[in-house]
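> dropping a prediction and its sequence here:
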Amino acid sequence: MTQKACIVGGGVIGGGWAARFLLNGWDVAVFDPDPEAERKIGEVIANARRSLPSLYDKRLPDEGKLTFHNDLTEAAKGADWIQESVPERLELKHKVLGNLTEMASPTTVIGSSTSGFKPSELCAEGARAIVAHPFNPVYLLPLIELVGDPGETARAAEILRSIGMFPLTVRKEIDAHIADRFLEAVWREALWLVKDGIATTEEIDEAIRMGFGLRWAQMGLFETYRIAGGEAGMKHFMAQFGPCLTWPWTKLMDVPEFTDELVDLIAGQSDDQSRHLSIRELERLRDDNLVGMMRALKKSGSGAGGVLVAHEKALANAEPAELPVTVDRQIPQSWTDYNNHMNEAHYLEAGAAATDRFMELIGADADYIASGKSYFTVENHLRYLDELKAGERLTVTTQVLQGEGKKMKLFHFLKNGDGKVAATMETMLLHVDLTTRASCPPPPEVEEKLTAFAKAHTTLPVPDGAGRYVGQRG
């Protein structure tokens, strides 16, 4: 049964929430009186469609249904999750959350995107709500800070994990929760650095993104410092650098006055830094960078990459077919060249992924390899028949041409979003004992599954191109 999310407030954050739910198969109803809301949210969702699937090597669920409403009651009707993302004015949030509490089912999660207000403040006039504070872009960044009733936050956390997010439950309510308190501290110091003429906005951003920002992305603050302590660890680090905390290195608690002069200075420098790119271009640049970093982190399972690994494992496999579907994914922009077409090396990567998936189907999975057995590729033949483009759906189906004894010969069909074959890859593998590095027969349980596939596929026509060699005509 399709679940429904109601998004109240369609700004940058509300649009990101809509995209996150929609692309994970939820129906989404949006309420926002802004006459431009549909256009703005549509643009955010278009960016999300381009970037979010690129994080995964499995296809996300089919999109839910997106609707826009002028009536709040209609938008909230039947919602499993309601997310309030209206401006940060407490009296407005009291009114909206109070109305939503009256409309919602007792089992509906009501979350507020507030970056600063505590649940006790939000619910002071009778509302039933929790803080569910996201980070922009909501459709890519996994962190959600949850604050409020333990039962409600636990239910919310379960839902958030199902759409690929990382819920962090705050132990005690506090102004600005956890992450924004760090951000505000850095922001204050940055304002002083600009005001005092020590650095420009661009130089401050370079200091973050070229150095500690990358470390924080995969390891956080304390673990980074622990490593800085060397073999002696955190205790040594604190003994070595703790005295620095008393030195006058920062003005964190001394906030400069927001004068017109300071605002103009910062705004001017920021304009100079980014004028060559539009907001949408900046968003896409940001998204591409995040996808690249998070896919890199995914390889080691560190930080946000670990969330992706867990979510990908939970995604359902494709429906069974006459030939097994061994790859079903969106082509990431990182696989394409200057023409926006898939680079030839990634045709091989897709075929190799299909081989790995087929090995899993016959029981030669990661545990099997860890036990000391595997299949090694000894020969490949690729035919490039058509172009594949960034953002296009790529599926691979696999036919077994040979499956007996030590040998396994597979034929992969790489297809575009329309189901047209864009490439084929014929691959020969030998079963190997990893301790001796010599070929050997597979154990009966693997051989039986491989033989079953091979027998079933003998009834199929020999694929066009099977057995070809490089340069063969016709």
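Received it, and whenever you're ready, just let me know what you need.
> contacts and neighbour counts: CA atoms only from here.
Will do.
> and the longest helix anywhere in the chain, what does it pack against?
When the chain is parsed with DSSP state H, its longest helix is helix 279-300. With contacts taken as 3 or more CA pairs under 8 Å, 6 or more residues apart in numbering; DSSP states H and E, helix 279-300 sits against helix 37-51, helix 304-314.
> next one: the last one to chain centre, how far?
A distance of 8 Å separates the centroid of the chain from that of helix 304-314, by CA atoms, centre = their mean, to the nearest Å.
> contacting residues around it?
Outside helix 304-314, the residues within contact range by CA atoms under 8 Å, 6 or more residues apart in numbering are 55-58, 141-142, 161-166, 217-218, 294-301.
> one more to weigh against that first structure:
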Amino acid sequence: MARKAAIIGGGVIGGGWAARFLLNGWDVAVFDPDPEAPRKVGEVIANARQALPALSDVPMPAEGKLSFVSTITEAVEGSEYIQESVSERLDLKHRVFAQIQQVAPGVLIGSSTSGFKPSELQEKAPEPGMIFVAHPFNPVYLLPLAEVVPSPKNPPEAIERAKEILREIGMFPLHVRKEIDAHIADRFLEAVWREALWLVKDGIATTEEIDEAIRMGFGLRWGQMGLFETYRVAGGEAGMKHFMAQFGPCLTWPWTKLMDVPEFNDELVDLIAGQSDAQSGHHSIRELERIRDSNLIGFLRALKERNWGAGKVLREHDERKAAAFFGATDSAPKAAPLEMAHMQVLPGWIDYNGHMTESRYYFANSETIDAFLRLIGAGMDYVAAGHSYYSAETHIRHLGEAKLGDRLTGTIQIISADEKRFRSFVRIMKGEDCVATIEQLCLHVDMAAGKSSPASAEVWAKLKAVADAHANLPLPEGAGRAVGQRK
């Protein structure tokens, strides 16, 4: 049975939370009195469906069930976790918490508030210990950070349970040890925002020029190293102490106006809004979201390849998901094709026709063969010892279509085998339908000698056991066919 999350408030942030939970296999109930909420949340989820799977290298869980309900009671009944994302009005949040806790006692309630302290949120609540801050960043379905801020009234075990739930949906819970207005990240952003307003008001820079300064320079460094690690590198071999000695005196110079706020009047608003329209008004908000998501995917995937920063969170989330998907494969010989790989067609797998692209069929075959090699003891440890199986000949047949989101299974049948080679027949299945077959001849190679050689006794024994189990299976339809050969 799927776990359930309740999302109270269906704006940009609430919609992002809904998408994050939904695409990670949770059932989601959304409450928002806005009659446009289903459309708005639906559009956010549509963007998320295109974006979030592109960060994963293992299949996403089966998507949960999404429902829009007319009352808070309907939303929270049966929920394991509740995320409040209503407007930043403390009195409104208090009323929402009171309604929730009337019908859902003992359930964790995270608040998306960007400014209020948890102790303020907990005032007059029946169960203050279940309410805490879980402050995300837009887009919630892509960016992993969630600032988790408790007060002394929160039992440590409740906060640990909340953090574990956030990790399960691929987020990075940053435990803020002391509550403070605006937490950590928004306090920092507020300082940058104040200075940016002065630069525009004083005619020093336009909104576009400020954005260029960030995204062409230090913003790229911050995305991978943050602030202090960036400055540590700037200190050279002498490190942070040298940097502080060199730039510390600047703190007393009148470079910034951090404690001085420009008058927030219509003139300033019109100035900022006008420049922003000139900068980005030729794109709709949904277009800008998709552009942003595509750029973030590329950046996050680069970090993931290097197991660095936010990319490390993505890798760890994949590892947790992989246990569930790959644990269902076969682990011993049987008199039937072995189920070796579970896959899902991701956004990066499709071509301009919307179909799974040619190279990904070979990738699916490789995933299936690699899993089989691990099964017979010829995995990466075997390769490190100087031996491997090389593909010598491959024949693929396309029998059907696979499209974005389709779930695929790779099965393998061993047609023949000896100490130096095996001939495999891989079927790429979409449910009961076979969308492709890949017939392949693999040679066992001594990599140091650069030539074929007999497999180790242990590997050959395991390979032979599978080959013997498959010996009486019918020859697969299409096996041995050449390109263009008639049936």
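Sure thing, it's come through. Not measured: the values here are computed from a predicted model.
> picking up where we left off before, do you know which of the helices and strands packed on helix 279-300 of the first structure lies nearest Ala364 of the first structure?
helix 304-314 (17.4 Å; CA to CA).
> give me the mean distance between the following helix or strand past that closest one and the second structure.
From helix 304-314 of the first structure onward toward the C-terminus, using DSSP states H and E, the following helix or strand is strand 325-330. Here strand 325-330 of the first structure, set against the second structure after superposition, deviates by a mean of 3.8 Å using mean CA distance after the TM-score superposition for the first structure.
> counterpart of Glu189 of the first structure over in the second structure?
In the second structure, the residue equivalent to Glu189 of the first structure is Glu195, according to TM-score structural alignment.
> can you give me the distance of that match to Arg215 of the second structure?
To Arg215 of the second structure, Glu195 of the second structure is 17 Å away according to CA to CA, to the nearest Å.
> give me the more crowded residue out of these two.
A direct count of neighbours by other CA atoms under 10 Å for Glu195 of the second structure and Arg215 places Glu195 higher, at 19 against 13.
> you'd agree that one is in a strand?
No: counting by DSSP: H, G, I helix; E, B strand; the rest coil, Glu195 of the second structure is not part of a strand but helix.
> doesn't Met259 make contact with it?
No: between Glu195 of the second structure and Met259 there is no contact under CA atoms under 8 Å: 9.6 Å.
> tell me the secondary structure for Pro167 of the first structure?
Look at Pro167 of the first structure: counting by three-state DSSP, its state is strand.
> should've said Ile272 of the second structure
Three-state call for Ile272 of the second structure (three-state DSSP): helix.
> what is the equivalent residue in the first structure for it?
Checking TM-score structural alignment: Ile272 of the second structure goes with Ile266.
> burial check on its match, number of neighbours?
Residues contacting Ile266 of the first structure under the criterion other CA under 10 Å number 16.
> what of Glu157 of the second structure?
9.
> what lines up with it in the first structure?
Match for Glu157 of the second structure (TM-score structural alignment): Gly151.
> ditto for Ala378 of the second structure
That one, Ala378 of the second structure, aligns with Ala364 by TM-score structural alignment.
> hang on, that match packs against Phe376?
No: taking contacts as CA under 8 Å, Ala364 of the first structure lies outside contact range of Phe376: 11.4 Å.
> which of these two has more neighbours?
Set Ala364 of the first structure next to Phe376 and count neighbours by other CA under 10 Å: Ala364 wins out with 23 against 17.
> and that one, helix, strand or coil?
coil.
> show me what contacts it?
The contact partners of Ala364 of the first structure, by CA under 8 Å, 6+ apart, come to 373-375, 446.
> how about Val462 of the first structure, what's its match in the second structure?
Using TM-score structural alignment, Val462 of the first structure pairs with Leu475 in the second structure.
> from Arg209 of the first structure, how far out is Met293 of the first structure?
12 Å.
> same deal with Phe31 of the first structure?
Distance of Phe31 of the first structure to Arg209 of the first structure, computed by CA to CA: 36 Å.
> what does Ile279 of the first structure correspond to in the second structure?
Checking TM-score structural alignment: Ile279 of the first structure goes with Ile285.
> rewinding a little: ok, the match of Ile272 of the second structure - contacts?
Contacts of Ile266 of the first structure by CA under 8 Å, 6+ apart are 194, 201.
> and what of Val30 of the first structure?
Contacts of Val30 of the first structure by CA under 8 Å, 6+ apart are 6-10, 18, 66-69, 75.
> now it: how far from Ser120 of the first structure?
Val30 of the first structure sits 26 Å away from Ser120 of the first structure, going by CA to CA.
> assign a three-state SS to Leu410 of the first structure, would you?
Under the three-state scheme (three-state DSSP), Leu410 of the first structure adopts strand.
> surely it and Glu426 touch.
Yes: between Leu410 of the first structure and Glu426 there is a contact at 5.8 Å, judged by CA under 8 Å.
> so how far is Val291 of the first structure from the match of Glu157 of the second structure?
For Gly151 of the first structure, the distance to Val291 of the first structure equals 33 Å [CA to CA].
> kindly report the same for Val400 of the first structure.
Val400 of the first structure is 34 Å from Val291 of the first structure, where distance means CA to CA.
> buried subset of the contacts of Val30 of the first structure?
Buried members of the contacts of Val30 of the first structure, scored by 16 or more other CA atoms under 10 Å, are 6-10, 18, 66, 68-69, 75.
> what's the farthest-apart pair in those residues?
Gly9 and Leu66 (14.5 Å).
> quick check: the equivalent of Pro254 of the second structure over in the first structure vs Asp254 of the first structure, distance?
Under the alignment (TM-score structural alignment), Pro254 of the second structure maps onto Pro248 of the first structure. Relative to Asp254 of the first structure, Pro248 of the first structure is positioned 12 Å away (CA to CA).
> brilliant, that's me finished.
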